[in-house]
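Participant: this is a predicted model, with the sequence first.
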Amino acid sequence: MSIRILLVEDDEHIAGTVKAFLNEAGYKVDVCFDGDEAHSRFFGDSYHLVIFDVLLPGMNGHELLREYRKISNAPVLMMTALSDDESQIKAFDGQADDYVTKPFKIQLLLKRVEALLRRSNALTKEVRFGKLTLLPEDFKAFYESDELLLTLKEFEILMLLVQNKGRTLPHEVIVSRVWGYDSDGDSGTVHTHIKNLRAKLPENIIKTVRGVGYRLEEESS
């Protein structure tokens, strides 16, 4: 499974250097040079980790962090020249996972990225939620020891929900992440796939948030 990272940095030299080192480490990196472009990427692509500068044209890093946390639990690393305590506290209050100040050693940045990915289970070969086990590389899902016969879209929806467990994902976010930003999918398409997915799951763990979307919750024993 290819690990995807979104890097938002308006300094082209820094962006190019960081991207080159992350690529060499085996990660696939998309780069945005302003906050507005990055915001549009949230709904078109799914990332295992994002790196935000704070001082950006358009939406700044703190605004991006606030918007990103509405749709994803993926790790966020703030990478900025602002080293004051107030900026760091604001980032962590906004649910950033780490904060690195410029200038920095690229090897240290790589280690921070690796640590965040490891803690979020992005580097593991399998993802677990309750009695569910998902194998992203093989697009297979198991409930206890029994394989669930899911279609590709059903697997992708389930994987997306597991990655964001406890968070309500709006219909439009599921459509953009599973079918693509420019797809013709709609809430009806999502509802049909959720209905089929529920029929294949031994327990009711997909909850409907009326008028908004869906959330994954473990059944209480």
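Facilitator: Nice, thanks for sending it over. Numbers count the residues shown, from 1 in each chain.
Participant: contacts and neighbour counts: CA atoms only from here.
Facilitator: Fine.
Participant: for Lys102, list the residues it contacts.
Facilitator: Residues near Lys102 by C-alpha atoms under 8 Å, 6 or more residues apart in numbering: 79-82.
Participant: grab the nearest non-local neighbour of Lys125.
Facilitator: Excluding its sequence neighbours, the residue lying closest to Lys125 (C-alpha to C-alpha, 6 or more residues apart in numbering) is Leu135, at 6.4 Å.
Participant: let's bring in a second one:
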Amino acid sequence: MNQVLLIDDDAELVGMFTEYLEQEGFRVGCAYDGETGAREATSGRYAIVVLDVMMPRLNGIETLRRIRACSHVPVLMLTGRGDDADRILGLELGADDYVTKPCTPRELTARVRAILRRTNAPRDEGGAITLAVGKLTMLPEQRRATWDGKLLELTSTEFNLLEILARNAGRTVSKNELSEQGLGRPLARFDRNIDVHLSSLRHKLGTLSDGRSCLQTVYRQGYQLIRE
């Protein structure tokens, strides 16, 4: 499934991105306002959504809220340079990653590929693998995770990051490792993407028997999923 939905009120920009994505083998759908975009994004026809933050009437943040209310489709946000507040809010609401405008079609396409590569990564052929760490159970082939038997509602990127931590349970994983393996790109300077995703994960995961979060920050080193 390689269909991309572009949601942006800038018709010229959408046209340029569409042309490049199609040359790279993607099928592209377009929406020029948030309401239409939210309906299309939750239709089940798209592998990924590229969503602009700055749109009239229903902006990108509110559009993302509507999408996340009923869909876990990967969402790549387009944000203005310096829009840190919108960028962080978008990540907190469940965006998978962001690209800062202006950006080139090549950069956008590379970021789309990186997200889809992790989301659709081929699994081992030796049968279904189950990752179990304490009360956490993950089924990577099914993209499914539970805590104490209850299903966790995770975005694509949250699942990727949690899987990396589960495979390295008990060991500190650096933010750069998490970015490269979970997002498909090196960690940029001052990039808070990983921190925001891990904060969201911490709220979704349960606690250990002593009340601590099972997901711990290791100062200046990274994050660790604790075995219990």
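Facilitator: That came through, no problem. As the structure is a prediction and not an experimental result, all values here were calculated from the model.
Participant: what residues are up against the residue nearest to Lys125 of structure 1?
Facilitator: Contacts of Leu135 of structure 1 (C-alpha under 8 Å, 6+ apart): 125-127, 141.
Participant: with Asn23 of structure 1 instead?
Facilitator: Asn23 of structure 1 sits in contact with Val29, where contact means C-alpha under 8 Å, 6+ apart.
Participant: one more pass at 10 Å, please.
Facilitator: Applying C-alpha atoms under 10 Å, 6 or more residues apart in numbering to Asn23 of structure 1 gives the contacts 5, 17, 29.
Participant: show me what counts as buried in the longest helix along structure 2.
Facilitator: Assignment by DSSP state H gives helix 105-119 as the longest helix of structure 2. Neighbour counts over helix 105-119 of structure 2 (16 or more other C-alpha atoms under 10 Å) mark 105, 108, 111-112, 114-116, 118-119 as buried.
Participant: check stretch 5-15 of structure 2 too.
Facilitator: Under 16+ other C-alpha under 10 Å, the buried positions of stretch 5-15 of structure 2 are 5-9, 14.
Participant: in strands, which of these fall?
Facilitator: Judged by DSSP state E, the buried residues of stretch 5-15 of structure 2 include 5-7 as members of strands.
Participant: which residues in structure 1 form helices?
Facilitator: 12-24, 35-42, 61-68, 85-93, 106-119, 152-163, 171-178, 187-200.
Participant: where in structure 2 does the last one fall?
Facilitator: Under TM-score structural alignment, helix 187-200 of structure 1 corresponds to no residues of structure 2.
Participant: which elements pack onto that helix?
Facilitator: Contact here means 3 or more C-alpha pairs under 10 Å, 6 or more residues apart in numbering; DSSP states H and E; on that basis helix 187-200 of structure 1 packs against helix 152-163, helix 171-178, strand 206-209, strand 213-216.
Participant: mean neighbour count and distance to Glu67 of structure 1 for those - can I get that in JSON lines?
Facilitator: Putting those into JSON lines (neighbours: other C-alpha atoms under 10 Å; distance: least, C-alpha to C-alpha, whole Å) gives the following:
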{"stretch": "helix 152-163", "mean neighbour count": "20", "distance to Glu67 of structure 1": "17"}
{"stretch": "helix 171-178", "mean neighbour count": "20", "distance to Glu67 of structure 1": "13"}
{"stretch": "strand 206-209", "mean neighbour count": "16", "distance to Glu67 of structure 1": "20"}
{"stretch": "strand 213-216", "mean neighbour count": "20", "distance to Glu67 of structure 1": "17"}
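Participant: dump the ones you listed into JSON lines; add distance to Tyr99 of structure 1 as well.
Facilitator: Listed next are those as JSON lines, based on distance: least, C-alpha to C-alpha, whole Å:
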{"stretch": "helix 152-163", "distance to Tyr99 of structure 1": "22"}
{"stretch": "helix 171-178", "distance to Tyr99 of structure 1": "27"}
{"stretch": "strand 206-209", "distance to Tyr99 of structure 1": "33"}
{"stretch": "strand 213-216", "distance to Tyr99 of structure 1": "29"}
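Participant: point to the residue nearest the middle of structure 1.
Facilitator: Ala74 (3.9 Å; C-alpha atoms, centre = their mean).
Participant: correct me if wrong: it contacts Gln163.
Facilitator: Yes. At 7.9 Å, Ala74 of structure 1 counts as touching Gln163 under the criterion of C-alpha atoms under 10 Å.
Participant: before we move on, the earlier item: out of the contacts of Asn23 of structure 1, which is most surrounded?
Facilitator: Ile5 (23 neighbours; other C-alpha atoms under 10 Å).
Participant: who touches that one in this structure?
Facilitator: Neighbours of Ile5 of structure 1 in contact, by C-alpha under 10 Å, 6+ apart: 19, 22-23, 27-31, 46-51, 75-76, 113.
Participant: among those, which lie within strands?
Facilitator: 28-31, 49-51, 76.
Participant: which one of the residues you listed has the most neighbours?
Facilitator: Val76 (26 neighbours).
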